[in-house]
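Visitor: My questions concern the predicted model and sequence given below.
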Amino acid sequence: MTRSARRTRRALRTTGVAAGLLALSACSSSGPGPDPAASGSSAASSGKISGTVTVFAAASLKESFTALGERFEEEHPGTGVVFNFGGSDTLAAGITAGAPADVFAAASARTMRTVTDREGATGVPAVFARNRLEIATLPGNPDRITSLKDLAGSGLKVVLCDKEVPCGAAARKALDAAGVKLAPVSYEQDVRSALTKVELKEADAALVYGTDVRAAGDKVEGVEFPESAEALNDYPIARLRSAPNPAAAEAFIALVRSAEGQRTLARAGFLEP
């Protein structure tokens, strides 16, 4: 099924930045703080939100978080939201190496733990959305792919996310559930890179999130499959303990978790937590 495209805005991309992030020294830590959603609402109502909030977020969140970032800036004049979208594991590595960030939104609880166990976060990371996989095919689905088993067909060029990336770990679960073994032509470091291979017709199909299929519009076609229910990904979000702008960080998290934030995520295809 063809999905409609979403608008995008400026973002600090991971490509070309990861090496610099990993070279930074570790940030200092402070004690734990209050619940992000509650304190964010309080901070917003007090009118003390100002400055820039830096959000490291999984690549699959680009469209929905971009929209929420614009909304945040409208609600808090004088603020700015700077995004770093990329593979969750790459972003986590940058944070633990000392990259300055206020908020981390990951595509898996495992990746979030690699940050909270080392860098620390205020409160317990909150799951704000879930996502499921789809098969992205070329427009019109010329290879007539209807299931995971069809991906093992002779001559098909299939792309997967790397197994260390949340979308790759989910793909492995789904393929195991279907009893399918694949020999992909490449493993990509984030879900957008996997999808791009299909968009550029460098691959016939890729296992990506349904939200990414929707965001791609008519550049790809999505095929749902039942085994995706065995590999749902939870998306947790947390304010980092060393956040340079904690008040703005809490307010942004509160917006993500608000009814408006949930509606924005639902429009992008995310499932309720």
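Guide: Right, received. Where do you want to start?
Visitor: make it CA atoms for all contacts and neighbour counts henceforth
Guide: Noted.
Visitor: Stretch 40-58: end-to-end distance?
Guide: 21 Å (C-alpha to C-alpha, to the nearest Å).
Visitor: And here is the other one:
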Amino acid sequence: MSAAARVTAALGSLALAVGLTACGADGEPGAPEERTLTVLAAASLRDVFTDLAADFEAEHDGVTVSLSFAGSSDLGDQILAGAPADVFASADERTMDRIVDAGDASDPVAFATNTLTVVVPPGNPGGVGSFADLARDDVKVVVCAPEVPCGSATDAVADAAGVTIHRVSEEASVTDVLGKVTTGEADAGLVYVTDATLAGDDVEVVDVPETDAALNTYPIAVVAAAADAGAEQEELAHAWVDLVTGETGQAALAGAGFGAP
């Protein structure tokens, strides 16, 4: 092979290598790297975070937001057990403190507040008209378990009111409580104002001033695993926190009935 031919072949190989480098994982030129952001969030944030995830994906090419919703205490246990997570949004500060104290999350930022309310099935078959009615033996009341943020808030309200609630069930999340009310399995339930709003005509709200005794503050933080995965993943996690705490996220949360932090 002549010297000129060797140079031509070398240049061709170089061009091929550059072309392959420019291709993404799907083989398309310039395609972004596929990445997943895993967000664990309190059940009461389901609708808001689902909408925000669509906005986030639209602004970050190649990124998929994987959302997991449950009771905050359950999610906290999962993180402490090593479950994959980049961001954690809790419905209370106590659960978040467990994660931070264990070294599994950065300094949290408060991004919303929420209060409880009493909901009953349409028609109010139990005749619940006051918080005191929740102590009646003929009223089946469903609440969150004490270890769940909405459960600890329920206990705080009941203690402040001096009322012993007639509990027939304690649930792992506020959405489970709401489900038992909407299906008529319970005469009343204590859920967040935001959940009652989302339920619409499926429930009736009984306004009781006693619930003002407990205000839940929602913190959000980047999980240590995101930093361990590298600077790009940590940056992506911080971008999600910025979205939630920024103008777009705050507007979405306010529209869903959440209070300002």
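Guide: Great, that's in hand. Here the structure is a predicted model, which means the values were calculated and not measured.
Visitor: and the helix ranked longest in the second structure, which stretch of the first structure?
Guide: Longest helix in the second structure, counting residues (DSSP state H): helix 3-22. Alignment note (TM-score structural alignment): helix 3-22 of the second structure is unmatched in the first structure.
Visitor: now stretch 174-184 of the second structure
Guide: By TM-score structural alignment, stretch 174-184 of the second structure lines up with residues 191-201 in the first structure.
Visitor: swap in stretch 84-95 of the second structure?
Guide: Using TM-score structural alignment, stretch 84-95 of the second structure lines up with residues 100-111 of the first structure.
Visitor: buried set for the matching stretch?
Guide: Judged by neighbour count (16 or more other C-alpha atoms under 10 Å), stretch 100-111 of the first structure contains these buried residues: 100-109, 111.
Visitor: between these, which is closest to residue 261 of the first structure?
Guide: Using C-alpha to C-alpha, residue 105 comes nearest to residue 261 of the first structure of those, at 13.6 Å.
Visitor: ok now do that closest one, which residues does it touch?
Guide: By C-alpha atoms under 8 Å, 6 or more residues apart in numbering, residue 105 of the first structure lies in contact with 55-58, 112, 235-238.
Visitor: So which of the residues you listed are in strands?
Guide: 55-58, 235-238 (DSSP state E).
Visitor: Chain neighbours aside, what residue packs nearest to residue 165 of the first structure?
Guide: residue 89 (6.1 Å; C-alpha to C-alpha, 6 or more residues apart in numbering).
Visitor: Let me know whether that neighbour touches residue 110 as I believe.
Guide: No - applying C-alpha atoms under 8 Å as the test, residue 89 of the first structure and residue 110 come out as separate, 9.5 Å apart.
Visitor: Between the two, which contacts overlap?
Guide: With C-alpha under 8 Å, 6+ apart as the test, residue 89 of the first structure and residue 110 reach no residue in common.
Visitor: Spell out which helix or strand contains residue 47 of the second structure, please.
Guide: Here residue 47 of the second structure sits within helix 46-59, counting by DSSP states H and E.
Visitor: Run through who's touching whichever helix or strand comes after that helix.
Guide: Note on helix 46-59 of the second structure: by DSSP H and E, the next helix or strand toward the C-terminus is strand 63-70. Residues outside strand 63-70 of the second structure that contact it (C-alpha under 8 Å, 6+ apart) are 33-43, 45-46, 50, 53, 56-57, 75, 172-173.
Visitor: Mind doing that once more with 7 Å?
Guide: Strand 63-70 of the second structure is contacted by residues 34-43, 46, 53, 57, 173 when judged by C-alpha atoms under 7 Å, 6 or more residues apart in numbering.
Visitor: And for stretch 183-200 of the second structure?
Guide: By C-alpha under 7 Å, 6+ apart, stretch 183-200 of the second structure touches 44, 114-121, 125-126, 139-143, 174, 177-178, 180-181, 256-258.
Visitor: one more time with 8 Å, if that's ok
Guide: Applying C-alpha under 8 Å, 6+ apart, the contact partners of stretch 183-200 of the second structure are 44, 114-121, 124-126, 128, 134, 139-144, 150, 154, 174-175, 177-178, 180-181, 203, 205, 256-258.
Visitor: Now go through those residues and say which are in strands.
Guide: Among those, the ones falling in strands (DSSP E) are 114-120, 141-144, 205.
Visitor: Could you provide those in a markdown table, with additional columns for neighbour count?
Guide: As requested, these are arranged in a markdown table below (neighbours: other C-alpha atoms under 10 Å):
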| residue | neighbour count |
| --- | --- |
| 114 | 24 |
| 115 | 22 |
| 116 | 26 |
| 117 | 23 |
| 118 | 25 |
| 119 | 30 |
| 120 | 28 |
| 141 | 29 |
| 142 | 28 |
| 143 | 31 |
| 144 | 28 |
| 205 | 21 |
